[in-house]
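Trainee: no sequence on this one, just coordinates:
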């Protein structure tokens, strides 16, 4: 391998190339890759994370740096999902992996297989940074928190089914107020903790109220105490966002009273211990029954006292009103007096009306009716006499108005017709002008087209092979195929040679006649021995 990178000294003879082998770029890149991967098969690198990139491919690219150098690192998609710690810019980590090179850009990099935080101080720094970021988004806003139901029917518990936490919660609920409990088993530490807890919270929220599996009225996320590394799953962003987005009120009971995780800030209520969470979830049944009995007794006493007070008040008011007979006696006496006077008054009014009718009926006779009819007839004749002149006058006025309208319509029609005739004249004049322009332009366009056609035909004739034949060339064919070489011509039984003035058929197997030789001497021989002037270069055939 050392021979690959060894520079041979140039020879004394001045040969600058020397005896060094010429390697390709790919060979050099492969050799460097083998050296680095052989020397650094598996390493642990401590440094500060910087420049984190998460493209859509799922791979994870980041840099590890200290005060003097920077090392590029990459975690492929499958391994990135398994990392216990997600890299965040600014935290100090210890990355375990293997060194390799990327020949595409001539650089080396660390392929990360595991990532862990370098000490508790770095974990606390990362935790504080994440807390500030989520608080800036409003996930910890007290206005978003929901009230805890006083007595939930169903309680959902997100915890490990095998730990002491679930037993403490169930025991405490049984002692205080038994309720239906749904347990969603999850891992409470390790890499699977955060995604499983987030899925459990979202799964409880996805249940349909009143369905076959009842939707909880309250959620409890619980875990026992431990180190910050053990509780780290409840600090992950996915868990905090799931708790903040929960439509069901949520109590966080992670760790002991001194332990604080980010889910405590996003939950609607924080309990110091899982047992305290059960106490916050339901009241004490015996105390509640005693309170209800006490309140019932108080209500009964208050109702009785209120009824007694109202009964006494009613008796007092009744004594102030007096006897009902004394109130209605005057009205009854007035009714009796009025009833006694009603019958004589009705008879007197009937007799008076009958007498008045008799007087009017006595005056009614045929003469009165005839006089009335004559008066009406005269009034009708008078109105008929006045109606005829009025009708004639109204008809004359209407006729005059129609005549005036007809005259205006005639004038408007004549004006409109005159305008139309003038427009037709203008259009006819413009049409004549355009016809004259067209008659003048058409011959010019035809002449230009003819000249262009002649030029194109001349170009066709110039570029055609017939013009080449006129300059002394010939075309050799074997049937319909062209023959362009002597070897091909010897294999054909019959050839046809086309000249400018016609075609000649020949057979390649006929020997050409021998040319006569003549001895030359003197000036003629010297002229023959004189080198000929080189001929003009052959321009070749278009075919």
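Mentor: That came in fine, so what should we check first? Keep in mind that this is a model prediction, so the values were computed, not measured.

Trainee: When you work out contacts or count neighbours from here on, use the C-alpha atoms and nothing else.
Mentor: Fine.

Trainee: which residues of the stretch 51-200 of the chain fall in helices?
Mentor: Using DSSP state H, counting those that start in this stretch, the helices assigned to the stretch 51-200 of the chain run over residues 77-80, 120-136, 164-176, 193-206.

Trainee: Put this next to the first one:
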């Protein structure tokens, strides 16, 4: 009975070891990191989060599972393509655990799109989003200037693209070119290209650095991944916001990036961008000459046609004698009546004078003269007073102007003296430059002449003879073929150290004879 109520104590533990929570978590961490030290995981990007620390947190998932992934700040800066929600990617990294939450996660070193299809899908999605904002509308595009004075080029300074652009501009119409060097591939490409576009737009007109009239963003051909920097949103927004007209020349003719839609004009190649930026100078000059010739021919033809028209109209006019016959007859008739009319008019005027003279008396005339004299004296006095007053006012105004004139004259003389001094100083500098210019010019011409003479000696056939070659002449002319050598009566061979004459036709090889050719040496 006592055995039934006996305390048996703790149950036996067996031989399994005991772990603390931290020990077990550490063991699991070592196993997972040892087995999955470097893995590549393909999946769809789920939730994406980037806090202020700069680290990138996101999920990789398929239709059945989800793996938490994290990329540290330094790794994010090296990524060419950053994961976005909905992308299918291949993530490269290592598996580890997070003991604080009892979970495993993937530390991602690099992310690559899972094939071109994923990149194209992301590109179409971004294109639709930016297009919905109106960044690609045709109504906001600017016209490219017909003949820009300054052209800004945004490209790599070390590639063949900038040489092709400069060569094409030099051939068509030389212009002032400003180059903004940028990376055209890699992680820094998008930021540098956007900064270059904004930098050119920030140049103030009329400043020490000329503001470009048109911009060219150029890069050679490449794969979709190589050109991805020109699909970034920061580049597209910078191109759309540019106040300076922008030509996009990224890739070859079949390559299309989002900057092509935001630019004011797309060129199929960088060389074509230079052709679209400027016209052909020789064609403009030829057109101008043709238009001048047309203007001259038109002027001559117009003058000739109007002269012929004038002669035609002149033949249609009546003769001068016909036009003057009637007026001449009327003049003769008036002349015949003029003598009688003058006598009648004199008689009438004399009768009228006789009637008026009877009423005119000397006393009336003297009174009228006295009244006119008094009126004239009054007006004379008024005129004298007015003239004196006006002269006084003019004198006062002249004195005031004279007082102002003296300081102004002194200032003008001082300014003139300074200008004369500056002119003498500038003239002295120009005289020094003028004296030195002939010497410098002659030295340059002498150097060029010496270089041309060296080139002449290098390219001359005498140098070729020194390398073991010879010149064959037949009858005084250079022989270049067998037929000409056979026709020549005398052959002359020129070596580096002299000439040798041989017989011509007599040196032919006898047919059927396998021995050496027979000839004579002069």
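Mentor: Everything's here; your move. For clarity, every value in this text was computed on a predicted model and none was experimentally measured.

Trainee: if we can go back for a sec, can you tell which of the helices of the stretch 51-200 of the first structure is closest to residue 225 of the first structure?
Mentor: Evaluated over those, closeness to residue 225 of the first structure peaks at helix 164-176, with 10.0 Å, by C-alpha to C-alpha.

Trainee: What's the match for residue 211 of the second structure in the first structure?
Mentor: Applying TM-score structural alignment, one finds that residue 211 of the second structure aligns to residue 215 in the first structure.

Trainee: picking up where we left off before, nearest to residue 325 of the first structure, out of the helices of the stretch 51-200 of the first structure?
Mentor: Among the helices of the stretch 51-200 of the first structure, helix 164-176 sits nearest to residue 325 of the first structure (C-alpha to C-alpha), with 66.3 Å.

Trainee: Surely the match of residue 211 of the second structure and residue 201 touch.
Mentor: No. Contact criterion C-alpha atoms under 8 Å: residue 215 of the first structure and residue 201 do not qualify, at 11.6 Å.

Trainee: The two - which one has more neighbours?
Mentor: Neighbour count, other C-alpha atoms under 10 Å: between residue 215 of the first structure and residue 201, residue 201 has more, with 25 against 21.

Trainee: looking at the alignment, what does that one pair up with in the second structure?
Mentor: Aligned against the second structure - with TM-score structural alignment as the criterion - residue 201 of the first structure pairs with residue 197.

Trainee: wait, that match sits on residue 239?
Mentor: Yes. Between residue 197 of the second structure and residue 239 there is a contact at 6.9 Å, judged by C-alpha under 8 Å.

Trainee: what's next to stretch 244-258 of the first structure, contact-wise?
Mentor: For stretch 244-258 of the first structure, the external contacting residues (C-alpha atoms under 8 Å, 6 or more residues apart in numbering) are 139-140, 145-149, 201-202, 205, 216-226, 231, 234, 243, 260-261, 263-264, 266-274, 276-277.

Trainee: quick one: buried residues of it?
Mentor: Neighbour counts over stretch 244-258 of the first structure (16 or more other C-alpha atoms under 10 Å) mark 244-255 as buried.

Trainee: Centre of the chain to it, how far?
Mentor: Here stretch 244-258 of the first structure is found 33 Å from its chain centre; the criterion is C-alpha atoms, centre = their mean, to the nearest Å.

Trainee: same check, this time on stretch 320-335 of the second structure
Mentor: So, by C-alpha atoms, centre = their mean, the centroid of stretch 320-335 of the second structure is 77 Å from its chain's centroid.

Trainee: Which residue range of the first structure does it align onto?
Mentor: So stretch 320-335 of the second structure sits over no part of the first structure, by TM-score structural alignment.

Trainee: circling back: which two of the buried residues of stretch 244-258 of the first structure lie the greatest distance from each other?
Mentor: 247 and 255 (23.8 Å).

Trainee: what's the matching residue for residue 77 of the first structure over in the second structure?
Mentor: Using TM-score structural alignment, residue 77 of the first structure sits opposite residue 73 in the second structure.

Trainee: show me where the second structure has strands.
Mentor: For the second structure, strands defined by DSSP state E occupy the ranges 39-49, 56-61, 66-71, 88-98, 103-113, 150-155, 176-181, 214-219, 246-250, 265-266, 471-474, 477-478, 490-495, 498-503.

Trainee: Pick the most buried one from these.
Mentor: For these, the largest average neighbour count (mean count of other C-alpha atoms under 10 Å) is found in strand 246-250, namely a mean of 29.

Trainee: if I look at the residue positioned nearest the centre of the first structure, how far off is residue 219 of the first structure?
Mentor: For the first structure, the residue nearest the mean C-alpha position is residue 56 (17.4 Å; C-alpha atoms, centre = their mean). Separation of residue 56 of the first structure from residue 219 of the first structure (C-alpha to C-alpha, to the nearest Å): 34 Å.

Trainee: same check, this time on residue 49 of the first structure
Mentor: Distance from residue 49 of the first structure to residue 219 of the first structure, by C-alpha to C-alpha: 37 Å.

Trainee: What of residue 96 of the first structure?
Mentor: Look at residue 96 of the first structure and residue 219 of the first structure: by C-alpha to C-alpha, they are 39 Å apart.

Trainee: what's the answer for residue 347 of the first structure, then?
Mentor: Taking C-alpha to C-alpha, one finds residue 347 of the first structure at 92 Å from residue 219 of the first structure.
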